[in-house]
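Engineer: Predicted coordinates and the sequence they were generated for:
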Amino acid sequence: MRISDLSKATGCHLETIRYYERIGLLPPPGRSAAGYRAYDQPDVERLQFVVRSRALGFALEDVRSLLALATSTDMSCEDVDVVARAHLDQIEAKQRELSALAGELRTMIETCRHGTRATCTVLRSLAG
């Protein structure tokens, strides 16, 4: 299949596919006689893995590690668990941070008395 077909099959943008090839997350594709990139089912499956991993927020290096771990199907998944747990810890820390930011913003908004901009509590809070 061509790159446009791979894009449709995975929901991944063409330029992103090319980028993943450049950084080695996807192997260099074969080429048709006309010079077009040629992909097959393993390429679709690998790209789906990458797309889903990125949708879950895994960093590119984590995706690279997970791909490497996925090729050793007979080994324990303990290493995979370590990567996934570390990522979950990062997500939960970010959730706490965002919750605190939402609370702070909520307080600024709730204290606003809709006066003039000179007395706006939101603008004053942002100014320090």
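Structural biologist: Received, thanks.
Engineer: contacts, neighbours, all on C-alpha from now
Structural biologist: Fine.
Engineer: tell me the centre residue of this protein?
Structural biologist: The centre of the chain sits closest to Arg54, judged by C-alpha atoms, centre = their mean, with a distance of 3.1 Å.
Engineer: That one against Val63, yeah?
Structural biologist: Yes - look at Arg54 against Val63 with C-alpha atoms under 8 Å: they come within range, at 7.5 Å.
Engineer: ok, and here's another one to check against it:
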Amino acid sequence: MNIGEAAKASGVSAKMIRHYESVGLFPEAARSESGYRRYGDKEVSTLRFVRQSRDLGFSIEQIRALLGLWQNRRRPSRQVRALAQAHIEELDAKLKELEAMKATLEHLVACCHGDERPDCPIIDSLSSRPEAVPEVHTGRQKTSGLRSGRAAARG
């Protein structure tokens, strides 16, 4: 099948197939006599694996490792589990970061009158130095204003 057919069968766009080939995640396809990429069932299965891994938020490097484990029938499942567990921990950290950002925004929105006056604590907070932003307590950690995002999530 050609790249369009492989894209349709796998759920991965032709553009992403080319990208995965360019970064070495997916081997370059065989070419027809006229130079068109040709894909078989094995390649489509690999593309589905990559798509489902991306849907779970795995990075390109993590997918590269997962592909290696998937293709190695002698691998111990503990390696796959360890990789997935590490990804869960990354997702937990991102969730905390998003919760802290949301709490900060909720606090700023609650402080804003939202009327015809130009005074706005949201704009003031965005334009101030991080240490001048009011502290927000999310229930899990005490964070300082806009720093409640990445910086506060890291500690």
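Structural biologist: All right, it came through fine. Here the structure is a predicted model, which means the values were calculated and not measured.
Engineer: got a list of contacts for stretch 41-54 of the second structure?
Structural biologist: The contact list for stretch 41-54 of the second structure (C-alpha atoms under 8 Å, 6 or more residues apart in numbering) reads 6, 9-12, 17, 26, 63, 67.
Engineer: The lengthiest helix in the second structure against the first structure, how far on average?
Structural biologist: Using DSSP state H to define each element, the second structure has its longest helix at helix 77-111. Its matched residues in the first structure lie on average 0.6 Å from helix 77-111 of the second structure after superposition (mean C-alpha distance after the TM-score superposition for the first structure).
Engineer: Buried ones in that helix, by neighbour count?
Structural biologist: 84, 87, 94, 96-105, 107-108 (16 or more other C-alpha atoms under 10 Å).
Engineer: and stretch 46-58 of the first structure, how far out from the chain's middle?
Structural biologist: For stretch 46-58 of the first structure, the separation from the chain centroid amounts to 7 Å (computed by C-alpha atoms, centre = their mean, to the nearest Å).
Engineer: Let me fix that, I meant to ask about stretch 41-48 of the first structure.
Structural biologist: 17 Å.
Engineer: What count of nearby residues applies to Pro52 of the second structure?
Structural biologist: Heads up, residue 52 of the second structure is Gln, not Pro. 16 (other C-alpha atoms under 10 Å).
Engineer: all strands in the second structure, in order from the N-terminus.
Structural biologist: 30-31, 37-38, 135-137, 142-144 (DSSP state E).
Engineer: List the superposition-based mean deviation of the first one with respect to the first structure.
Structural biologist: Same thing as strand 30-31 of the second structure. Mean deviation for strand 30-31 of the second structure: 1.4 Å (mean C-alpha distance after the TM-score superposition for the first structure).
Engineer: Distance check, Ser45 of the second structure against Ser144 of the second structure.
Structural biologist: Noted for Ser45 of the second structure: a distance of 47 Å to Ser144 of the second structure, by C-alpha to C-alpha, to the nearest Å.
Engineer: Looking at those two, which is more packed in?
Structural biologist: Using other C-alpha under 10 Å as the criterion, Ser45 of the second structure and Ser144 rank with Ser144 on top: 20 against 14.
Engineer: Give the aligned equivalent of the residue nearest to the centre of the first structure in the second structure.
Structural biologist: Aligned by TM-score structural alignment, Arg54 of the first structure pairs with Arg54 of the second structure.
Engineer: if I look at that match, how far off is Pro76 of the second structure?
Structural biologist: Noted for Arg54 of the second structure: a distance of 23 Å to Pro76 of the second structure, by C-alpha to C-alpha.
Engineer: so Val122 of the first structure touches Met108, yeah?
Structural biologist: Yes - assessed by C-alpha under 8 Å, Val122 of the first structure is found in contact with Met108 at 5.3 Å.
Engineer: residues near Val50 of the first structure, how many?
Structural biologist: Counted with other C-alpha under 10 Å, Val50 of the first structure comes out at 23.
Engineer: what's the spacing between it and His114 of the first structure?
Structural biologist: 48 Å.
Engineer: go on, Leu47 of the first structure?
Structural biologist: From Leu47 of the first structure across to His114 of the first structure, the span is 51 Å (C-alpha to C-alpha).
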